[in-house]
Every structure is written in structure tokens, then in C-alpha cells.
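Q: The following comprises the amino acid sequence and a computationally predicted model.
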Amino acid sequence: MPSSIDVAIFQEDTSVPVVLPSVGVDVCQMILPSNGELILEPNSAFTVSTSVSNEAFGNSGCTGQNISFKKKSPLLWADPDNWSSNSSSATPHIEKIPCEHDIVYFNPHNSFSTSVPNAQIHVGAIKFGNQTFSQKELNEFLTTDIGDQEIKSVSSNNEVSITLTIPICNDPTGCECGNQHLLDDVCQIVAKRCSKKLGCVNPIKPVGHCCLICGAYFLINYDPRLYNENTFFNVFNSSNKETLDKFKNYELNFHIKKIINGKLQLVIASNAKYVDEIDEIAHIFFKKLSSSYLKLGISDVKMFNSGPSYDIDGLTFGKMALYTCIIVLLCMLAIMFYYNGDWEVQIARFQSRGRVVHFVKFENDTVGVESIDENNERQRKTSFNNPTYGSIESTSYSQNVIDTLPDLPKSILPSKIDHMDVELVETSNYTK
């Protein structure tokens, strides 16, 4: 912190109230924001050792450093990283911010300011130090200058709506978090931090999570007449102790909570690198949940798991998919070439939108033209210009092709006819 020889600087756009230590503050010079707030503890004071020099914001007479206050803007209520709780990697992001039965604690001796979403907030209780607010006291506090600075709203009218419930869940089957309506606000913040390198083939996203993760989660139906949350927790921990001890090197985390649709959700995630054994553990739990816990009220279980692991520093899943597509494409091209042997013909066949008709080379003194229709449809009769006849006489004629070409008079045939390709030119004339 700044000492008596330093200059304490609050940046011009600092919009958070700053609580001064109760022991007092002694600085050489203090530069305040354009619109800020200093909060003094009872009987505390601060001392400025030198006066402002003629030079704007100068530090004449101050032999120490210029030290700036780092926090400029309020922290976001919907940001899970701004809350200290007993959460783990398995805890859904929506449950890492205060739920409707949680106690929210602010330390009045620290500088803080938070912006709440433009939505109704439900929490069990709010405490400032040793003071626990009632609903009336909280509403009055939010209208004070300090309350207005410390608990803000992202809405344009700066209206904050916080409703106090009770700081305990009285439902023996457990209580929902009650934050589902804030999921978009939470995920808009968290999505920027989601890891893009996941070591599993099929990443999952449990209910309330904003990011894909490696692990497993189970959606569980239960009979409210038989199910008890505390009993289930105790039985689950004791019956799986051997399994958990066996795989303790994988730093597994578990989270069980009732979710919005009335189901239970069990999430398994690891702080360590994802390995195939975690998928094995998921199948062990699925088998137990589907059989051993029926007497506890568990009636139906669905599992969603990440499957096998892979090396994220080596062959990634994206690369595997790309290489597979390339190999399949090359195999298809190889098969096509093997059966046809002519790439140009294959390309022409792909480009053609109608049926494909092949004509073989022929001599005029043979029986005629062989037509092969790949669609195996009846050949329609059409007419065409014979280029071989045009090589002798300039006058061409149309000859109807039905099954074979008729014998032509030898007087109009050349002495030697080279093998030629004949192009079929379709016309609008049809013959019966």
C-alpha cells in the first residue's frame, strides 16, 4: 500500500467505493477519480502530507512512487470466479454463484463493488461482517449512497432486485439451486474461458455447465417417498470408498444436486489428465446406481460419458476425423479408377445431369452402333448426322437409328474408312 512518501492514484474512471483501513492512511499525495467514493471506518482518518503543486498532478515533494489503485470497475455477480465456495471441477457453473438458499457474505473492511444481472436474485441471506440483513434492512441499504455504490445493476435504471429466502433447505430430497434463469448471464462470461483442448473423444456438457468437459454425468429419477438426500450421500460415499481409493490418483470430483426438471444429477470430473480409467469408473457407478440403490428410491438412471481418451498433444480428434475423411476419399477414387481406368470419363459422368450413353467405335461396313444406357431404360429413337458420310459428300442426310444401320450402297462408300468416333446429336424429331 502507499506510504507517507508515495502518491496514491485512483484512475479517473474508477467506479468502485474504496474502504480505507481503520488504522488510518498517511500518504504524500492523493489523486482522486472524477466520480468516486472513499469509505472511512469509525474513528479512522487519513493524512495527506504535502499540498498539490502548481504543476497538474505533480508529485513535488513526494520522494516515493506513484502507486495506482488496480480495481476500476465492479465485479460481476454472475462470474463464478468472483465467488469463494466449496465448488469443484464437477460443480456446474450455474451453482458456483450464490443459490437461493446460500448465505452471501461481504467483508465490510474490504473495498468491493458488484454488478448484479438485470434479473431477480434469490439468496438465503446477506451478511455485512457480523450484520445479517432482513429484507427490509437490505432494501433500505440498497437505496443509500454506499449501497448504491457497492451493489449495482447492469440495467440502465440501476434497479437491484434481491429477494431473501431462508438459509436452509427444508426438503429432505434436496433443493434446486434456483439459478437456471441466470444461465445465459453466467455462460456469456464463462464461455471465453472454456478449454479447447479436451482429452476425450466425446466431451459432455452436464446441466448447468457452460463448457464441454471430460468425465461423466448421470440423470437420475427418484421416488420422493423413499429418497433422502443425506442418506443417499452417506451410502454413496461408503459403498464406493474402495473404488475411490483405488483411483485416488486421478483426483476425482463428484457433485450431486437436484436440478430444475425434478431429476438428480451426479457429475464426475477430474482435476488431472483424462484417462480411460475415468470412463471405466463411470460404468462402475452406472451399474451400481441402476441396481444397488433401488432401495434408496432410485428408479431410473441415464449415463452420459466422454468415452475413450486421446493424447491432446499428439493426434487430436479433429486430426483423426480429417485423416479419416482423406483416406475414405482416396479409397473411393482408387475404386473408381480400378473399374474404369479413365479419369476423364469418370469426371464427365459426375458432371452429367442426364443419363450417360457410351458409343463404341465402328466401321460403316459393320452391323452398326452399340448403345449402352446405364439407366437400363428403353432406348428412345433419335436421329443424328453421320460424320463419315460427310467426309465423301458435302450433302448430309439423317438416318433413323432403330436397332442397326442398313447396308449402304458401295458407290457412296470410300475405299478405306478409318476408325472414327461418332458424336450423338439429339434433335427434336422423334421417329416411331
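A: Ah, there it is. Numbers count the residues shown, from 1 in each chain.

Q: Every contact and neighbour count from this point should use C-alpha atoms.
A: Will do.

Q: Count the neighbours of His181 for me.
A: Neighbour count of His181, defined by other C-alpha atoms under 10 Å: 12.

Q: brain fart, Ser156
A: Close neighbours of Ser156, defined as other C-alpha under 10 Å, add up to 7.

Q: Kindly report the same for Gly208.
A: 21.

Q: Look up how far Thr243 lies from it.
A: For Gly208, the distance to Thr243 (C-alpha to C-alpha, to the nearest Å) stands at 27 Å.

Q: same deal with Gly58?
A: Relative to Thr243, Gly58 is positioned 66 Å away (C-alpha to C-alpha).

Q: try it against this one:
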Amino acid sequence: MLPIDGEIDLEGTINLGEDPYETNCTEGNVYYLENSKASWAQANVWSSTKFNKATPDTERVPCSDDIVEFPANIQTTVTLPELPQHVRYIQVGDQQFTSATKFYNYVITGSDQPIQFFLNTLYSVGLVIGDTQCQSRSGCPCQDNILQIDCSSKYCPVPTCVHPIKPIGHCCKICGGYIFFDITKSFDIMEFKELVEKIVESYGSDKLEYHIGRLPNDKVQLVIVDKDEYEGTSAEVLNTINYNMKEHWVEGTKYAQISGSPLYKSGMAGKIFISMFFLVVCTIGMIYVYYYKVPEIRYPMMGRSLPTFLARIQRRSDSVVSLTRRDSVMTSTGRTAFRNPLYDSKRGRVQVEEEVTPQ
């Protein structure tokens, strides 16, 4: 037997091309398939009907009341957990293991099985197998020992909101909202779930997904996301739940965070401001043109002598008023001229005397 960290060195040569001495070989393509490796604490390894978009990665591993199944038609190597994890029982193909001892014997003797299990320690599989049920009114955490989740294989899409959030236990930033708070001894997790379900249904349960997680050290986390594309509904629902939570549920820290508006709505305020700005500028320009006429520029007629300058710009074109001396000579233009008799003329000035009437 080889040690865990042992290796085998093979010496030889690889010849590329056709072998002239081989006459019975049919041509074809040969592909090298990489051995599949996974870790118990690796994100996106486990699947379950109870998972949704709001489920944190730390709670996507088997919980204490879960049945762990490994299909018989897969070939993989699984690294077992370092910290003790409690599960109901383990199913590998057609074999069922209800105790850690039986599973350990299978692991160390199953070298010819398609599913290989890698031990972190030589004498333990890191699992506690047995049927347990939560008896606490405030709920029970998924596991008492939270594993350090390996997020290296997790694909994180680009969030479609202004301020993405990252709830406790999530590998990626998401759009939605979450509440994290310390619970009191009188906290009833079923009562809290009824409040969440009632508010979610009022907004439309077909549009939202949520997850309520009971964490160690008397903490609870609620995560809400939009089921399809983020529209901001989950953020509104979280605010409503936060407002309607009962005071006797919370003791100490209470933290709520939402991700804000969708990205396609984030630039609406700026677009509206720019549109209004140009509208005001155009309105002012139209008013200016209306009250202050644009200067008239006359061009010479074709066929006549071209002046060396353009016509003088006249900003007032309605009428011309000029001031003249009163002794200037008035020339007749065919119209009748009226003179003011109070001014000097050939007839002389009219004398007006004041008469005092005795009383």
C-alpha cells in the first residue's frame, strides 16, 4: 500500500504520429478525462429541493436532519469534512449506512468503488450519523460546527442592482435584502415564519424567495430575493418585515440591509435632469428670439454691383424718431405743415396778459 501522500513515477517515451510497424490499429480520437474531485464543504456540490436563491452557501451542505445520498452512477472523489458534521444517514448507491463505524469501514476498504472518500484523519470520517430532531422552540442551526466553505468553484454572476449585499454565509454578492439579529429566550421561530409568509404573500409569493436560518450563538438571519430578475420588490418586503417585527424577539444587535434600485433604473434621475436642462435652455432661446428679433442681413441682388460690405444691422425697424432744432428750415414734401403759434414766427409771438378782477 502507498501512503496518502505517495506517488508512482513511470518512465517511458511517447511517440506522436503513425507507427509504421502497427498495421492492425484503427484510427480514432482518444480523450483524457480528468478525475472529478469534490469537497464536503465545497459550494455548488450539493443539491436539494429545499434550496433556493436565498439559501446561503453555508447552509447548502447537509444539515443535521438530512439524508445524504451519493448516486451509484457517478465517479468522484469526495474529501470528508474536518469538523464533525451530523447527518441522519448516508446512502451510497444501494448501500445505507446508519452509523459512522460502518461508513468508516466502507471508506477504508472501498478502493475498488467508483466513489472514493478521502479522510482528513486516519481514524475518523468527520461525520456523526444518527436520527435527530430539533426540539428547540427558537429553532436549531443547520450544524453546530460551521464549515469554512470553499467558494473557489462558485460562479458569481454580476449583480443587477446599485448596492449589492452579501448576507452571512454567501459566497457571492446578491440583490435583495437581509435581516440579522440576536434572539431572546422567548423567540418563537414558527411565529416569525408566519409573519414572513404573510407579508411575502401580500406582495406575491410567486415573485419572491426567502430563507430563514437559525445560526449558532442565538442568532437568526432572514434573506429575501426576487425570484426572477431583480425589480426591487424584495427590498420593499424586507423593509415591511423589519417594521412589523415584534420587539420581544430581538435582544441586542439587529442589522438590516437592502441592495437598492435595479441598475436599469439607477440613471433615471440623471437622464431626467439632463432632459429638463435642455428643455429650459430651448425655452429661453425661443423667448429671446421672439422678443429680440434676429438682425436682418441683406445680400445684394444678382446682376447688380456688389457692395463691399453688408447692410448695416438695425435692431429697431418699426420707426425712427429724430430730434431737430426749432429754427431749422422745414422743407415741403407735399404735405401740410402746422406751426405752433406759441413760438416765434413772421407773425410774432402772441402776448398773453393776466387780468386781475377786483372783488
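A: Good, I have the coordinates. Because the structure is a prediction, the values reported are computed rather than measured.

Q: where's Ile97 of the first structure relative to Tyr338 of the first structure, distance?
A: The value you get for Ile97 of the first structure to Tyr338 of the first structure, if C-alpha to C-alpha is used, is 63 Å.

Q: meant to ask about Ile151 of the first structure
A: Remark: distance between Ile151 of the first structure and Tyr338 of the first structure (C-alpha to C-alpha) = 74 Å.

Q: out of those two, which sits in the busier spot?
A: Shown here are Ile151 of the first structure and Tyr338; by other C-alpha under 10 Å, Ile151 has more neighbours (22 against 10).

Q: residue contacts, the more buried one?
A: Contact partners of Ile151 of the first structure, counting by C-alpha atoms under 8 Å, 6 or more residues apart in numbering, are 113-116, 142, 160.

Q: Can you tell me how far it is from Thr324 of the first structure?
A: 54 Å.

Q: again, but for Tyr217 of the first structure
A: For Tyr217 of the first structure, the distance to Thr324 of the first structure equals 29 Å [C-alpha to C-alpha].

Q: These two: which is more packed in?
A: Tyr217 (26 against 11).

Q: aligned partner of the more buried one in the second structure?
A: Correspondence of Tyr217 of the first structure to the second structure, assessed by TM-score structural alignment: Tyr178.

Q: Can you tell me the SS state at that match?
A: Secondary structure state of Tyr178 of the second structure, per DSSP: H, G, I helix; E, B strand; the rest coil, is strand.

Q: and the equivalent of Phe106 of the first structure over in the second structure, how many neighbours?
A: Aligning on TM-score structural alignment places Phe106 of the first structure opposite Phe70 in the second structure. Per other C-alpha under 10 Å, the neighbour tally for Phe70 of the second structure reads 14.

Q: what about Phe70 of the second structure, distance to Thr58 of the second structure?
A: According to C-alpha to C-alpha, Phe70 of the second structure stands 20 Å off from Thr58 of the second structure.

Q: Report all helices and strands that the longest helix seen in the first structure contacts.
A: Identified as the longest helix of the first structure according to DSSP state H is helix 317-340. Counting contacts by 3 or more C-alpha pairs under 8 Å, 6 or more residues apart in numbering; DSSP states H and E, helix 317-340 of the first structure packs against helix 343-351.

Q: returning to that earlier point: show me which residues of the longest helix of the first structure are buried.
A: Phe317 (16 or more other C-alpha atoms under 10 Å).

Q: which residues in the second structure form helices?
A: All helices of the second structure, identified by DSSP H, fall at 100-109, 189-203, 233-244, 263-266, 268-291.

Q: Just say which of those helices is most tucked in.
A: helix 233-244 (a mean of 18; mean count of other C-alpha atoms under 10 Å).

Q: what angle separates it from helix 189-203?
A: 130 degrees (axes from the mean of the first three to the mean of the last three C-alpha atoms, to 10 degrees).

Q: contacts for helix 233-244 of the second structure?
A: Helix 233-244 of the second structure is touched from outside by 176-179, 195-196, 199-200, 203, 208, 224-226, 256, 258-260, with contacts defined as C-alpha under 8 Å, 6+ apart.
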